[in-house]
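[1] Predicted model follows, preceded by the sequence.
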Amino acid sequence: MDTPLEIAWHDVEKSEQLETRIRARVDKLHRYFSHITSCHIVVERPHRSQHHGKEFHLRIEVRVPEHEIVISGDPGDRRDHFDPNLAVRDAFDAMERRLEAHSQKIRGNIKTLSGPPQAIVVRKFDGYGFARMSDGQEIYFAPNAVLNEGFDALSVGAPVELTVAEGEGAMGPQASMVRPISAVSLEAERREEV
């Protein structure tokens, strides 16, 4: 790294054990992209109302030549993020996927599919969800992107077809269209790939 790692602690007491874990995960990021110029991490526990717990949030900003890749918030199951180690694990797993995708894009190793990409809905929250494609990449989607019966009818584990938007939003790659499909369609696509 050209610039030393920066770790900031907001509304949470600094932990040597957690800092050691974060530094170890940062050291492994070079496996996914060889020239990382800087990395800034914020560990925080935002203030919430009495009805919500205080889950940990991690923001990772990685700068590479001509790009900045950001993982913000808690990209996993929020109930798990009362444990800071799980918040670190989920955030770094997401950053590794993003760095690997960026590296493949630069090398031109992006897969071409015969039709629209297909995925499985892996998480659904109030007002947004995530679908995982066969390569492990997770795509964010908003309710207004879901066709047919809509967002409310979509369940975790449901197969979908996606149209991925150009560029990335705050939550990473984003779908501009999500269309529920049958499980048979998804299995046929997987057999064709083999």
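    Structure received.

[2] C-alpha only now, for contacts and for neighbours.
    Will do.

[3] If you drop the residues flanking it in sequence, what lies closest to His35?
    Of all residues not flanking His35 in the chain, Val64 sits nearest, at 6.3 Å (CA to CA, 6 or more residues apart in numbering).

[4] Thr163 now?
    The shortest distance from Thr163 to any non-neighbouring residue, by CA to CA, 6+ apart, is to Met177 (5.0 Å).

[5] what about that neighbour, distance to Arg191?
    24 Å (CA to CA, to the nearest Å).

[6] quick one: which of the two has more around it?
    Using other CA atoms under 10 Å as the criterion, Met177 and Arg191 rank with Met177 on top: 18 against 8.

[7] thought the more buried one was touching Tyr140?
    No. Counting by CA atoms under 8 Å, Met177 sits too far from Tyr140 to count as a contact (10.6 Å).

[8] Where is the longest strand in the protein?
    In the chain, taking DSSP state E as the definition, the longest strand is strand 159-169.

[9] quick one: whichever helix or strand comes after that strand to strand 159-169, angle?
    Using DSSP states H and E, the helix or strand that directly follows strand 159-169 along the chain is strand 172-180. Strand 172-180 runs at 150 degrees relative to strand 159-169, counting by axes from the mean of the first three to the mean of the last three CA atoms, to 10 degrees.

[10] what packs against strand 172-180?
    Helices and strands touching strand 172-180, by 3 or more CA pairs under 8 Å, 6 or more residues apart in numbering; DSSP states H and E, are strand 138-141, strand 159-169.

[11] here comes the other one, which I'd like you to weigh against the first:
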Amino acid sequence: MDRETLEGRIQLELAQLQARFPQVSACRSTLDEWQEDGNSRYALRLDIRWPQHQTLVSGDAKDNPLGALRAALEAAERQLQQEPGVKRGKP
């Protein structure tokens, strides 16, 4: 997957996350890539903000960027569901 397509996919998934959690006012992402034992590893970090709050979330490192995206989104969903000021909207 080329970088432009990957960035588009990340933005789409983040928009869907914001739609599920309407209180979220901003969500920024950073995709980290590094070499470990000769293999590429990826982790996606999310900076999620809602009125008067912020949380930083990172999924587990994965062997591919889409796996890192899924891991970060799952971690974000878990975190947001635990926040008292954030309610899930329509799926």
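    Now that the structure is in, tell me what you want to look at. Predicted, not measured: the structure shown is a model, and the values here were computed from it.

[12] ok, the residue nearest to His35 of the first structure to Ile22 of the first structure distance?
    The gap separating Val64 of the first structure from Ile22 of the first structure is 19 Å, by CA to CA.

[13] Start and end of stretch 125-140 of the first structure, how far apart?
    OK, stretch 125-140 of the first structure end separation, CA to CA: 11 Å.

[14] Now do that stretch: which range of the second structure does it align onto?
    Aligned by TM-score structural alignment, stretch 125-140 of the first structure falls on no residue of the second structure.

[15] Nearest spatial neighbour of the alignment partner in the first structure of Leu6 of the second structure, chain-adjacent residues omitted?
    In the first structure, the residue paired with Leu6 of the second structure according to TM-score structural alignment is Leu18. Leaving aside its chain neighbours, Leu18 of the first structure sits nearest to Asn85 (7.1 Å; criterion: CA to CA, 6+ apart).

[16] swap in Leu80 of the second structure?
    Val86 (6.4 Å).

[17] ok, how many other residues are close to Arg123 of the first structure?
    So Arg123 of the first structure, with other CA under 10 Å, has 18 neighbours.

[18] and what of Ser34 of the first structure?
    Ser34 of the first structure: 12 neighbours (other CA under 10 Å).

[19] how about it, what does it touch?
    Residues counted as contacts of Ser34 of the first structure (CA atoms under 8 Å, 6 or more residues apart in numbering): none.

[20] so which strand or helix has the aligned partner of it in the second structure?
    Here Ser34 of the first structure is matched to Pro22 in the second structure, going by TM-score structural alignment. Assessed by DSSP H and E, Pro22 of the second structure sits outside every helix and strand.

[21] Also the one 5 residues further on?
    If you go by DSSP H and E, Cys27 of the second structure is part of strand 26-36.

[22] from the helices and strands packed on strand 172-180 of the first structure, which stretch is densest packed?
    Sort those by mean neighbour count, taking mean count of other CA atoms under 10 Å, and strand 138-141 sits at the top with a mean of 24.

[23] what packs against that one?
    If you count contacts as 3+ CA pairs under 8 Å, 6+ apart, strand 138-141 of the first structure packs onto strand 128-133, strand 172-180.

[24] what residue is smack in the middle of the first structure?
    The first structure has Ala94 as the residue nearest its centroid, 4.3 Å off, counting by CA atoms, centre = their mean.

[25] On the three-state scheme, it is what?
    helix (DSSP: H, G, I helix; E, B strand; the rest coil).

[26] Check whether the residue nearest to His35 of the first structure really touches His30, as I assumed.
    No. Taking contacts as CA under 8 Å, Val64 of the first structure lies outside contact range of His30: 10.8 Å.

[27] How many residues are close by Ile41 of the first structure?
    Counted with other CA under 10 Å, the neighbours of Ile41 of the first structure add up to 20.
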